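J.: No letters, just coordinates:
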């Protein structure tokens, strides 16, 4: 695993105080909140349409360590929406491409690109080292695997999805005693196909909207501020710019998160 250089402390020197001053000016964040961001480790699963704005905003906000997992390579069709990548990187691994962009954006960010599809013990190891996990993948099998790992290890999970003109966002938090999980909302018997964008298309700014909201929820979680949409599914219709909120609870028969 490749690690970009970073400072060994989350303490804010004068340069950092200036760089993150617009955060620090917010009473809800302040120096303490920014130091929590600097000490945090975020794991982003997928460096595509959703992962691009997530990773860009987390790095720009001063996240201490950012691990990006993606085994795919940059394709010409990605460039319409996957803003981490550039035309000269077609054919390159997306996690490595992401690391280059993020290191240029914020040289202090510690970026750890993982250029394989993490499964099994490796996925558990990656989730175990993170403070927050952001699911930006495009297939149900990976979503369910990440969900199981997060609930096994007690890590909060920010979940987003986007296809056509429709986006959705929610948070699963096993630290809360009655938090539902991804399996409660979408059972594993559902569609298993990969690449819905390749099948149905996706409106480019939609992934930016949903991904930016995922980044916001991840930052709130590591700082311990605000209210997360646990048990609430937010759905956006980009054609009308209307949000719909649906509440859902823990499935008493869920094999992943139901507690005795």
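T.: That came through fine. On a predicted model such as this, the values are computed, not experimentally measured, just so you know.

J.: all contacts plus neighbour counts: C-alpha atoms, from now on.
T.: OK.

J.: Shouldn't residue 250 be within a strand?
T.: No - assigned with DSSP: H, G, I helix; E, B strand; the rest coil, residue 250 falls outside any strand and is coil.

J.: buried sites along the helix ranked longest in the chain?
T.: Counting residues, the longest helix in the chain under DSSP state H turns out to be helix 204-223. Residues of helix 204-223 classed as buried by neighbour count (16 or more other Cα atoms under 10 Å): 204, 206-223.

J.: From the contact counts, what lies against whichever helix or strand comes after that helix?
T.: Next helix or strand after helix 204-223 toward the C-terminus (DSSP states H and E): strand 232-237. If you count contacts as 3 or more Cα pairs under 8 Å, 6 or more residues apart in numbering; DSSP states H and E, strand 232-237 packs onto strand 166-172, strand 242-247.

J.: Just send the ones you listed back as a markdown table, with distance to residue 14 and mean neighbour count too.
T.: Below are those laid out as a markdown table (distance: least, Cα to Cα, whole Å; neighbours: other Cα atoms under 10 Å):
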| stretch | distance to residue 14 | mean neighbour count |
| --- | --- | --- |
| strand 166-172 | 34 | 22 |
| strand 242-247 | 41 | 11 |
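
J.: Quick one: distance of the longest helix of the chain to the chain centre.
T.: Helix 204-223 has its C-alpha centroid displaced from the chain centroid by 7 Å (Cα atoms, centre = their mean, to the nearest Å).

J.: One more: stretch 83-102?
T.: 17 Å.

J.: who's in contact with it?
T.: Stretch 83-102 has contacts (Cα atoms under 8 Å, 6 or more residues apart in numbering) with 46-49, 52-53, 55-56, 59, 68-76, 79, 109, 111-115.

J.: what's the first-to-last distance across it?
T.: 11 Å (Cα to Cα, to the nearest Å).

J.: before we go on, here's another structure to hold up against the first:
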């Protein structure tokens, strides 16, 4: 489960020797630092150095007018003015790529709901939120978009996510899917998406979605937050993109949790009779708070943004150590079976075999954070 996910390979206290601290030596960012700003805009003639023309471009227009011109307010762009600040970072081409991208968010809880918000603000074309649960009272501390008067029971999480998106941008196409991962409907959703995000609380569903996305060559970002022990907390994201990096080759899965999830009740009972009751059976639901979830969601949205717009390649694994605090990254293995062996080969992978496992269809354990 997510409880062990971040500690098994890279202990929080000691850190991971294979990883490195991101931007540890760089000067801190500040809104008040004087810096050169380079915006991806159509080329203009060089501005005059005449003091009388300060604040105006080569055509005598004020900077405010020029800003309006490039943000689409004066009609030169088909993109809405709401994307002005986005365009200043990654250009109109980048924004157009986002506007042509459809995403699926599997698990719309404390991790998935802030992620949906970020994706809507970035301006993607369509969002498919997937979850089979309703809001409950214990979700209210971290579910972005839930209102104090949303009824419990009676508020499906996917409907709350759809409302959140349309309150941000009603032009985004939202297709709520109220179903669990192990269903034909969700498998079809994954196959139709350009990017897939997984926001689970267990490694079993993570492993299944990782394999499904590899089989159909889908870009996949998995999110996790974790409070494994008192005073230790953080999160991580894993990016499976273009056949380089996944949950398996980045050692982001606990094989014991995956095995337990895929096992039948009879198989579990047999192991328990020999080895005793496993820890995951008696483990209670742990802490989950909005700020920590929000960091993981923001990291996932950022790596998605830079990959789609072409700003840079996404980092394949980012660990967030909130109690230190620091960020670390790691590199994937070059010979991963999922990244290299079955990527884009759905018949070889046969990920649909999970749909043929009745015990997975019947399981209704909590899977999302």
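T.: Right, received. Where do you want to start? If you're wondering where the values come from, they're calculated on a predicted model, not measured in any experiment.

J.: re earlier: mean distance, the longest helix of the first structure to its aligned residues in the second structure?
T.: Compared with the second structure after the fit, helix 204-223 of the first structure shows a mean deviation of 1.3 Å (mean Cα distance after the TM-score superposition for the first structure).

J.: which residue numbers in the second structure go with that helix?
T.: Helix 204-223 of the first structure corresponds to residues 290-309 in the second structure, going by TM-score structural alignment.

J.: element containing the residue positioned nearest the centre of the first structure, please.
T.: Nearest to the mean C-alpha position of the first structure, by Cα atoms, centre = their mean, lies residue 134 at 2.5 Å. Using DSSP H and E, residue 134 of the first structure maps to strand 132-135.

J.: Where in the second structure does that strand fall?
T.: Mapped onto the second structure using TM-score structural alignment, strand 132-135 of the first structure covers residues 195-198.

J.: compared with the first structure, how much does the matching stretch deviate?
T.: When the first structure is overlaid, stretch 195-198 of the second structure sits 0.9 Å from its aligned residues on average, using mean Cα distance after the TM-score superposition for the first structure.

J.: hey, where'd the strands end up in the first structure?
T.: 41-45, 65-69, 110-114, 132-135, 157-163, 166-172, 232-237, 242-247 (DSSP state E).

J.: Just tell me which of these ends up closest to residue 196 of the first structure.
T.: strand 157-163 (6.7 Å; Cα to Cα).

J.: Return the distance of the nearest residue to residue 258 of the first structure once chain neighbours are set aside relative to residue 149 of the first structure.
T.: Nearest non-adjacent residue to residue 258 of the first structure, counting by Cα to Cα, 6 or more residues apart in numbering: residue 252, 5.9 Å away. Residue 252 of the first structure is 19 Å from residue 149 of the first structure, where distance means Cα to Cα.

J.: Next: residue 165 of the first structure.
T.: Relative to residue 149 of the first structure, residue 165 of the first structure is positioned 30 Å away (Cα to Cα).

J.: These two - which one has more neighbours?
T.: residue 149 (23 against 18; other Cα atoms under 10 Å).

J.: Identify the residue of the second structure aligned to the more buried one.
T.: Using TM-score structural alignment, residue 149 of the first structure sits opposite residue 212 in the second structure.

J.: what's the neighbour count on residue 203 of the second structure?
T.: Look at residue 203 of the second structure: counted by other Cα under 10 Å, it has 26 neighbours.

J.: Can you get me a residue count around the residue in the first structure that residue 143 of the second structure lines up against?
T.: Using TM-score structural alignment as the criterion, residue 143 of the second structure maps onto residue 82 of the first structure. Residue 82 of the first structure: 22 surrounding residues under other Cα under 10 Å.

J.: circling back: export the helices and strands packed on strand 232-237 of the first structure as JSON lines, with columns for distance to residue 17 of the first structure.
T.: Converted to JSON lines, those look like this (distance: least, Cα to Cα, whole Å):
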{"stretch": "strand 166-172", "distance to residue 17 of the first structure": "30"}
{"stretch": "strand 242-247", "distance to residue 17 of the first structure": "36"}
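
J.: Out of these, the one nearest residue 199 of the first structure is which?
T.: strand 166-172 (14.3 Å).

J.: give me the stretch of the second structure that that closest one matches.
T.: Strand 166-172 of the first structure corresponds to residues 234-240 in the second structure, going by TM-score structural alignment.
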